[in-house]
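J.: build the 3D model from these lines:
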Amino acid sequence: MNYNWREGNQVQLLINGEEYYPRVFECIRAAQREVLIETFIIFEDKVGNELQQVLIDAAQRGVRVELTVDGYGTADLSREFVTAMTSAGVNIHVFDPSPRWLGMRTNLFRRLHRKVVVIDGERAFVGGINYSADHLGDFGPMAKQDYAVEVVGPIVADLHAASLRVMRPALDAPSQVRPVTRLAGDARMLLTVRDNDAHSRDIEAQYLLAIRSANYRLVVANAYFFPGYRLLRELRNAARRGVRVTLILQGQPDMPWARGFSRMLYNYLLRDGVEIHEYCQRPLHGKVALADREWATVGSSNLDPLSLALNLEANLFIRDARFNQQLYEHLHSLITEHCKRISLERVIRGYWWRAPLIFLCFHFTRLFPAIASKFPGHSPRLKSLRPEPDEPHDALYSQGKLP
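T.: Here you go, the predicted model:
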């Protein structure tokens, strides 16, 4: 399904779990007819437990609750956690619930990485925040920096349709909710998804359009930055024509190898004037960007091979001057208060021994779309969890009923 730009929406930026979780849980508590949730990760911690309780409460008062999780990202939920929800009427679906091999998760590629919530067809949330306590500041120095948006208006109908499209193979009955399409604000929005069918490059295409049309500023804050060669070239070309191109990347990474890959690209970008800042206060998990004074995006897609060529992703592209400025002011404060700027002089130290690796990295980014097509593919496969009370956990797992 192709989505179009929708006029008349309202958008609110939500920063980190401190803003995101209370608002999502408040809206679920107020739901009257239907809650649709897609997420990559749920952990059994204080965030996951609160999500579990608000979903149970909603189901018990007659709200239809459809929760879809990824079989790789959400691989360790206990039988008790799942049964408490399914017994209350929460419908849980697992994307690609593959069994383990020698205790290892084997379903690494082509993951459901989207983070979407749609409530009563009236309100929706999109972003990069999972349901885990490591998105909260009190988690400690490894708490993640991340973003989401709450939206109201005609765009919610597209998000409702997109979620149902993913869940459809596992649904017992079609949705009875008619999304509200009345105008709610001044923001224009486009929902763009990445799948392994007809929309394999749609998110990347929207980034490329924005970069090519940028006139004076472009800011990208992305957790796992290792994009394809076309996107790298357009960033460099934008800087060459006078656009101030600023990248905010991980300086305190949750996965050090990811930062290592990103740094292989620094020399190529810095030598043509791209500014690179590493965020050092906490691990950066965000996937946001803005261009000039109107365009912005928030979503689940990193700029790396997994997100751009394998995973199922969802981003909102937003044209709204107020939102653009709010996001810019926030990102600018990160740069001035919590980032270190990377200089070309620093990067070229020891360049001689890294040159072969950089050469390989560039060829990898150029060839990865073709390489990705060789990875194991499958049609989206969902399994609904309906464990019997007296059935042992191992049996549930081996049958694919639990992730």
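J.: drop to CA atoms for contacts and neighbour counts, all remaining ones
T.: Will do.
J.: gap between Thr181 and Val193?
T.: Going from Thr181 to Val193 by Cα to Cα, to the nearest Å gives 20 Å.
J.: if you count surrounding residues, which of the two has more?
T.: For Thr181 versus Val193, neighbours defined as other Cα atoms under 10 Å are more numerous around Val193 (25 against 18).
J.: so that one belongs to a strand, correct?
T.: Yes. Counting by DSSP: H, G, I helix; E, B strand; the rest coil, Val193 falls inside a strand.
J.: could you look up the SS state of the residue nearest to it when sequence neighbours are not counted?
T.: The spatially closest residue to Val193, leaving aside those adjacent along the chain, is Ala314, at 4.4 Å (Cα to Cα, 6 or more residues apart in numbering). Following three-state DSSP, we place Ala314 in the strand state.
J.: so Ala314 sits against Ser300, correct?
T.: Yes. Ala314 lies in contact with Ser300 (Cα atoms under 8 Å); the separation is 5.7 Å.
J.: tell me which residues are up against the helix or strand harbouring Val54.
T.: Using DSSP states H and E, Val54 sits in helix 46-60. By Cα atoms under 8 Å, 6 or more residues apart in numbering, the residues outside helix 46-60 that reach it are 21, 25, 28-29, 31-32, 42, 64-65, 81, 84-85, 88-90, 131-133.
J.: so which of these are in helices?
T.: Per DSSP state H, helices hold the following members of these: Tyr21, Phe25, Ile28, Arg29, Phe81, Ala84, Met85, Ala88.
J.: nearest to Glu275 among those?
T.: Nearest to Glu275 among these, counting by Cα to Cα, is Tyr21 at 32.7 Å.
J.: just to revisit the earlier point, find residues that contact each of Ala314 and Ser300.
T.: Counting by Cα under 8 Å, 6+ apart, the contacts common to Ala314 and Ser300 are Arg114, Lys115, Val126.
J.: which of the residues you listed count as buried?
T.: Arg114, Lys115, Val126 (16 or more other Cα atoms under 10 Å).
J.: any chance of CSV for the residues you listed, columns secondary structure and distance to Val245?
T.: As requested, those are exported to CSV (DSSP: H, G, I helix; E, B strand; the rest coil; distance: Cα to Cα, whole Å):
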residue, secondary structure, distance to Val245
Arg114, coil, 27
Lys115, coil, 27
Val126, strand, 25
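J.: this one next, for a side-by-side:
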Amino acid sequence: MEKFYHFLTLASIVVYWLLVAGVTLRVVLKRRAVSISLAWLMIIYILPIVGVLCYFLFGELNLGKKRAERAKDMFKPFEQWFTGLNDCNAHSPETFGRHIYKIDELCNHRLGLPALSGNTLSLQSAPSDILHSIIKDIEKAETSIQMVFYIWHPGGLVDSVGTALIQAAKRGVNVRLLLDSAGSPRFFRSPWHTMMKDAGIEVIQALEVSPWRIFLRRLDLRQHRKIIVIDEKVAYTGSMNMVDPAYFKQNSGVGQWIDIMVRVTGPTVNVISAIHCWDWEVETGKRMLPSLPECHIEPEQSPHHPIQVVPSGPGMPEHLIHQVLTLAINQANESVRITTPYFVPSADLVETLKMTAQRGIEVELIIPLKNDSLMVQWASRAFYSELMYAGVKIYEFYGGLLHTKSVVIDKQFCLVGTVNMDMRSLWLNFELTLAIDDEAFTEQMYQLQQSYIENAHEVVLEKWQQRSFYSRFLERLFYLFNPLL
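T.: Next up is the predicted model:
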């Protein structure tokens, strides 16, 4: 019996060694950033068995066989639809500003998707104003309402949105609602789910979380977009989930969530609708491409308000949003101002920010003082010193959980949407960003960012260097886990 246990022990060691060696080879042979590969190797070696299990669950982009095949088959028809927008006179590169011109080139060559002019934009930052605006537009809907959200959290004015959707469905409006399974568990357990389905609303659970799927698909791959399209005439996107901040995560100790939404009309609405249709087909297999927009842009019309829609996620060209972000920052001549709730950037993005500051551009980063993820909070701080040494100014916002995702370049051009500056948003999730070449809108966004700074304190390098050894240890510890953050 003793020999049997000895043999079993040796066999277990050999099997585990082979497993670790196999996973190590897989990590090394994958073509990705060296920093990510090294972080995964550290996790695998520091956390025996658990590290290997984490890699199988979270280490590779795995949409699941059925969805992956569907996304591959979908790309060509969607690319053809996108390319058709180039024939629309709303695509007029000769009128574009220098910031969006290069981004239009990039997105057009990689996805066939051009920037389009002739839009109107409204920046909304007060939660009650946002929700009342959405309700008002839903009440005017005549034919269709399409929605995608990561989180739908019942309570407060969100219940009024739900009521408006049910009333719209009862008067014959086609309502399609796609909600992330991990982000909206409370909704799917609530009476609202049943009431909406009974009213004829199509409610689909995106990327369903289930123990049976644990090894079939990467579990932290999430549907993170926030989209509303009404009658293909009005669209909303931005950082705000379908939540009323006064009723959401009140016990988390971070204060109310601070968000924005952008209300859009014009040709870009049809493009945002097409992104919803992409998500709907990935999940259901049903194709519902919208009509191409009607574009009647007069040559003398000014300003043109061009918008480049930049989607990302499995099935889309890899790293597109990361490329757009890098390209936008590299074009800065005067200033770069960024707000993000989760700051765990890639090594490439860190170098881009440092280089931009080192060439004399004012670079400002605004992030929340308190975060709903302690791991992210500590990992973010691991980047402070090298960024401040390079000249980047860092502000910690103390007025709540600053959830706005925005980048303003030279006070003339901006990026707004759903994308956090972390590995999951930039490389993994279904996300959406609008690149907006509109000085009046950008000025509004810049002033809103300024209001965030007025409710923040600047991190001073000399004082930061005096932080405790305990803080430094936690920063470096959680930095190692950045592939999971």
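J.: what span of structure 2 is the helix holding Val54 of structure 1 aligned with?
T.: Aligned using TM-score structural alignment, helix 46-60 of structure 1 spans residues 156-170 in structure 2.
J.: which parts of that stretch are buried?
T.: 157-169.
J.: how about stretch 135-142 of structure 1?
T.: Those would be His135, Leu136, Gly137, Met142, for stretch 135-142 of structure 1 by 16+ other Cα under 10 Å.
J.: again with stretch 186-197 of structure 1
T.: So for stretch 186-197 of structure 1, counting by 16+ other Cα under 10 Å, buried means Asp186, Ala187, Arg188, Met189, Leu190, Leu191, Thr192, Val193, Arg194, Asp195, Asn196.
J.: ok, Tyr20 of structure 1 - contacts?
T.: Contact analysis of Tyr20 of structure 1 by Cα under 8 Å, 6+ apart lists Leu14, Ile129, Ala148.
J.: I'd say Val173 of structure 2 and Glu139 touch.
T.: No. Between Val173 of structure 2 and Glu139 there is no contact under Cα under 8 Å: 10.3 Å.
J.: who has more neighbours, the two?
T.: Between Val173 of structure 2 and Glu139, counted using other Cα under 10 Å, the more crowded position is Val173 (21 against 14).
J.: could you find the closest non-adjacent residue to Leu108 of structure 1?
T.: Of all residues not flanking Leu108 of structure 1 in the chain, Tyr72 sits nearest, at 6.6 Å (Cα to Cα, 6+ apart).
J.: about what we covered before: format the buried residues of stretch 135-142 of structure 1 as JSON lines; extra columns: distance to Val177 of structure 1 and secondary structure.
T.: Listed next are the buried residues of stretch 135-142 of structure 1 as JSON lines, based on distance: Cα to Cα, whole Å; DSSP: H, G, I helix; E, B strand; the rest coil:
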{"residue": "His135", "distance to Val177 of structure 1": "31", "secondary structure": "helix"}
{"residue": "Leu136", "distance to Val177 of structure 1": "33", "secondary structure": "coil"}
{"residue": "Gly137", "distance to Val177 of structure 1": "36", "secondary structure": "helix"}
{"residue": "Met142", "distance to Val177 of structure 1": "40", "secondary structure": "coil"}
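J.: out of the buried residues of stretch 186-197 of structure 1, which one sits closest to Asn324 of structure 1?
T.: Ala187 (10.5 Å).
J.: what about the counterpart of that closest one in structure 2, which SS state?
T.: Using TM-score structural alignment, the equivalent of Ala187 of structure 1 in structure 2 is His305. Counting by three-state DSSP, the backbone at His305 of structure 2 sits in coil.
J.: pretty sure His305 of structure 2 is touching Asp437, no?
T.: Yes. Using Cα under 8 Å, His305 of structure 2 is in contact with Asp437, at 6.0 Å.
J.: make sure Trp40 of structure 2 is indeed in a helix.
T.: Yes. Assessed by three-state DSSP, Trp40 of structure 2 belongs to a helix.
J.: residues contacting it?
T.: So Trp40 of structure 2 contacts Val27, Tyr55, Gly59, Phe481, Pro483 (Cα under 8 Å, 6+ apart).
J.: same for the top helix by length along structure 2, what does it pack against?
T.: Counting residues, the longest helix found in structure 2 (DSSP H) is helix 2-29. With contacts defined as 3 or more Cα pairs under 8 Å, 6 or more residues apart in numbering; DSSP states H and E, helix 2-29 of structure 2 has these neighbours: helix 34-46.
J.: residue range for the helix it packs on in structure 1?
T.: So helix 34-46 of structure 2 is aligned with nothing, judged by TM-score structural alignment.
J.: tell me the contacts of the residue most central in space within structure 2?
T.: Centroid-nearest residue in structure 2, with Cα atoms, centre = their mean: Val419, separated by 2.8 Å. By Cα under 8 Å, 6+ apart, Val419 of structure 2 lies in contact with Ser239, Lys405, Ser425, Leu426, Glu431, Leu432, Thr433.
J.: format those residues as TSV; extra columns: distance to Ile338 of structure 2 and neighbour count.
T.: Converted to TSV, the contacts of Val419 of structure 2 look like this (distance: Cα to Cα, whole Å; neighbours: other Cα atoms under 10 Å):
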residue	distance to Ile338 of structure 2	neighbour count
Ser239	14	26
Lys405	8	24
Ser425	15	24
Leu426	15	23
Glu431	17	24
Leu432	17	26
Thr433	14	25
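J.: pick the one among the residues you listed closest to Thr284 of structure 2.
T.: Of all the contacts of Val419 of structure 2, Thr284 of structure 2 sits closest to Glu431, with 18.5 Å by Cα to Cα.
J.: sorry, back to before: the helix holding Val54 of structure 1 vs structure 2, average offset?
T.: Following the fit onto structure 2, the mean deviation recorded for helix 46-60 of structure 1 is 1.4 Å by mean Cα distance after the TM-score superposition for structure 1.
J.: which parts of stretch 310-323 of structure 1 are buried?
T.: Buried residues in stretch 310-323 of structure 1, counted by 16+ other Cα under 10 Å: 310-321, 323.
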